[in-house]
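Engineer: Got a sequence here, can you model it:
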Amino acid sequence: MSKFEDNPFGDPTIDNPFADPAVQQVARSTNNATQGLDDYNPFDGQPGANQPTAQQPPQPAIMQAVSPPTNTHLSGGRTQPQQQPQGPPNNNLTADLLRRQEELERKAEELARREAELRAGSAGRRNNWPPLPGFCPVQPCFYQDINVDIPLEFQRIVRHLYHLWMFHALILALNIVGAMCLMFAGEGFTVFGLAILYFVLLTPFSFVCWYRPIYKAFRSDSSFNFMVYFFIFLFQIIITVVQSVGFNGSGYCGLITSIAIFQTNIGVGIITILITIGFITSAVADVMLMAKVHRIYRSTGASLAKAQTEFTTEILRNPHVQTAASNAAAAAVNAQIAQANRY
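Structural biologist: Predicted coordinates:
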């Protein structure tokens, strides 16, 4: 039995793995960590304490806000917020907003103009053209206010027509100066007298015959006034062309008269040629503005039938025509009654 009682691990010649110092050091660190876990009580208010404590009521869960991620620059060691990429500006959207803003402003101006027109009233308006001083015995004959009477989209063309009429009046006034120079150059008094006559007649007639109709046409969208303007303004263009040609003895300082006077007096010839340039400019402006007005007229849907209808309506609404018609009807009835009594 002695051989079974012998301890096989007692032989000092056999190495004991647990006797290694490294293994023993690891075992001691493991025991320390285990001891720390044994001392930890999860139900205790203070970790590591073994004394029993009162049970705490459960606390509601609170969600903490999470800050957005940040980019850290390794070179500077500072943290900067992440920047979102910005796309290119939408130019089409900006242009559309600007266009809508302009339309709203134009509509607001139109409403303000209409409101001012309603406040003033047609009956309460006082004539303001021609602008004469108060001491003058002749008072203004017409009321004119382009900003109030004319719609916003037609105010520019009406101003151009008004300026064209003023330019015609200016050239006729300068034609008087040129005719006076021709008279001193030996052309006689007839040319000077005709120039004065043209200025006195054509200036007010052009205002009444073609400017006022086109003013009223744009003010009330009247096809009848458009027709009157086209008919009269065609004669205005013909007269301006004749003025530009300037036949000898016609009273106009036109091209022919200027060429003829250059042979005898160069100074008077220069004056007349400048007036000729003014007449030619007037003729070109007449044609251009008439074409522009015709385009506007066609775009509004006006026609000759509409002009005839408006003419008939205006004639029937005219108080003088109504009075004449009623007098004629009364005379006809009285004649019938008298004839019936006779029999």
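Engineer: hey, let's count contacts and neighbours off CA atoms from now on
Structural biologist: Fine.
Engineer: Longest helix in the chain, please.
Structural biologist: The single longest helix within the chain, with elements called by DSSP state H, is helix 266-299.
Engineer: Report the next helix or strand after it in sequence order.
Structural biologist: Note on helix 266-299: by DSSP states H and E, the next helix or strand toward the C-terminus is helix 304-317.
Engineer: Second input sequence below; structure requested for side-by-side comparison:
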Amino acid sequence: MKKVLWIGPIVRPDDVYLYKAQSAAANIWQLGFINGLLKNNLQVIVASYIPFSVWPRGPFWVDSYTGKLDENVKIISTGYVNIMFFRELFIGISLFFKLILNKDCISEELNSVITYNPILRHRIIPFLLKNFWKKKIKWLSVLADGYVKGNSDKTIFLSHDYYTRFKGPKSFIDGGISESKFSFIKPNYQKKVLVYAGSQSKLTGIKDFIDLFLKINQKDFELHIFGYPSDPEINKICYISDKVKQFGFVTDEVLISACENAFAFVSPRSTNDFANTTFPSKLLYYLQFEKPIVSTKTKTLHPKFDHLLFYYDPLNEESLVNCLIKLSNTDLEIHALKVKDFKEQNSWQSLVENTVRNDIS
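Structural biologist: Next up is the predicted model:
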């Protein structure tokens, strides 16, 4: 059986809440891709670590991860000294030596390595493998955030805009919809609850959305925010306004319940140039629940999403008003059927199949 080496920070879904620096969206995306590899009859070895804020904000020493991902996935994790820059070398070199001492990695069946984001700690490993160990191994670089770095054999883009502009070897996978037990549940709230789940950084655009949301007169709607860290300015707004509620970082069970009972979701990604290099992968999580999604229209999005998203202009109040009016007049059950069809056509197995056929087999 062919083997693939995956390099990136991954933990069990139930463990995400334990590690504040672990991106829930990135974790879901990576596990989805790995599941797609498994369904295409590949064995996956994961080289990983637990991300933390650099010392002294985070611990000086970070232990290796001891959790299990899947019975068909072997995980090799490293601890590291959490000092700026030094940790990049420590993680990369430590994982390299752990890998070459592992019998599964020595196997001739291992012919491909996939990195999730080309940060230095990840790039070191394929560089060492290709130059000092397995010279014929192929390096596929998944670019979820930032810009192309390193001399990979091919870059896998999540941003449709960046993919179309890039001139080197490339492929495009923005992400599949994970198989799940979730399906459409008609909300029964008196208020039409919009749910946002994710970080509260400038890039995500949630603060800008709140500012716009509070300016418009749409009393039927309420915004519920989930995620970490909580933005102090957003916390202040929540004390003043009853239209916005902050729930912070919650367990999977609490978040799933909120999503199942939501009227719609919010994906207010910034529309600046840097944002166009990143894909708002929380869309893939939202789509599992088959509800409408209020979203900015960024270049990173593939046109295939257009019929599912309710677009608004983040600089225009009237645009958001019209968006929410359109949303209010939408038959949620008919919309759910559209999403269900989209999910069937965009499974991880089918999206990863082309990569397996062209770059791994």
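Engineer: Fetch the TM-score of the aligned pair.
Structural biologist: After superposition, the two chains reach a TM-score of 0.20 (TM-score structural alignment, normalised by the length of the first structure), with 118 aligned residues with a CA RMSD of 6.7 Å.
Engineer: hang on, the earlier thing: show me what the longest helix of the first structure is packed up against.
Structural biologist: The contact analysis (3 or more CA pairs under 8 Å, 6 or more residues apart in numbering; DSSP states H and E) places helix 266-299 of the first structure against helix 155-182, helix 223-245, helix 255-262.
Engineer: Helix 266-299 and the shortest one, what's the angle between them?
Structural biologist: If I follow you right, that is helix 255-262 of the first structure. 170 degrees (axes from the mean of the first three to the mean of the last three CA atoms, to 10 degrees).
Engineer: same thing with the second one?
Structural biologist: Note on geometry: by the same axes, to 10 degrees, helix 223-245 of the first structure and helix 266-299 are set 160 degrees apart in direction.
Engineer: tell me which residues in helix 223-245 of the first structure are buried?
Structural biologist: Across helix 223-245 of the first structure, burial judged by 16 or more other CA atoms under 10 Å covers 223-230, 233, 236-237, 240-245.
Engineer: ok, now the last one?
Structural biologist: Going by neighbour count (16+ other CA under 10 Å), the buried part of helix 255-262 of the first structure is 255, 256, 257, 258, 259, 261.
Engineer: Could you point out the member of those residues that lies closest to residue 22 of the first structure?
Structural biologist: residue 255 (128.0 Å; CA to CA).
Engineer: do you know how far the closest one is from residue 271 of the first structure?
Structural biologist: Relative to residue 271 of the first structure, residue 255 of the first structure is positioned 12 Å away (CA to CA, to the nearest Å).
Engineer: Equivalent analysis for residue 119 of the first structure, please.
Structural biologist: Counting by CA to CA, the gap from residue 119 of the first structure to residue 271 of the first structure is 50 Å.
Engineer: Settle it for me: which of those two has more neighbours?
Structural biologist: Set residue 119 of the first structure next to residue 271 and count neighbours by other CA atoms under 10 Å: residue 271 wins out with 19 against 10.
Engineer: Skipping adjacent residues, who's closest to the more buried one in space?
Structural biologist: residue 178 (6.4 Å; CA to CA, 6 or more residues apart in numbering).
Engineer: pretty sure the one you found is touching residue 267, no?
Structural biologist: No: Residue 178 of the first structure lies out of contact with residue 267 (CA atoms under 8 Å); the separation is 10.8 Å.
Engineer: who's more crowded, the two?
Structural biologist: Ranked by neighbour count (other CA under 10 Å), residue 178 of the first structure and residue 267 place residue 178 first, with 28 against 11.
Engineer: residue contacts, the more buried one?
Structural biologist: 253, 268, 271, 272, 275 (CA atoms under 8 Å, 6 or more residues apart in numbering).
Engineer: For these, give me TSV that also has distance to residue 313 of the first structure.
Structural biologist: Listed next are those as TSV, based on distance: CA to CA, whole Å:
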residue	distance to residue 313 of the first structure
253	45
268	54
271	50
272	48
275	44
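Engineer: Return the closest of these with respect to residue 155 of the first structure.
Structural biologist: Nearest to residue 155 of the first structure among the contacts of residue 178 of the first structure, with distances taken as CA to CA, is residue 275, at 29.4 Å.
Engineer: What count of nearby residues applies to that closest one?
Structural biologist: Residue 275 of the first structure has 26 nearby residues by other CA under 10 Å.
Engineer: Quick check: it touching residue 175?
Structural biologist: Yes: Residue 275 of the first structure is within contact range of residue 175, at 6.5 Å (criterion: CA under 8 Å).
Engineer: circling back to that earlier point, I'd like the buried residues of helix 255-262 of the first structure laid out as CSV, including distance to residue 320 of the first structure.
Structural biologist: Compiled in CSV, those are given as follows (distance: CA to CA, whole Å):
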residue, distance to residue 320 of the first structure
255, 47
256, 48
257, 48
258, 50
259, 53
261, 53
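Engineer: Closest one to residue 305 of the first structure out of the residues you listed, please.
Structural biologist: residue 255 (42.1 Å).
Engineer: I'd like to know how far the residue nearest to the closest one when sequence neighbours are not counted sits from residue 322 of the first structure.
Structural biologist: Nearest residue to residue 255 of the first structure in three dimensions, chain neighbours excluded: residue 245, at 5.0 Å (CA to CA, 6+ apart). Distance check for residue 245 of the first structure against residue 322 of the first structure: by CA to CA, it reads 47 Å.
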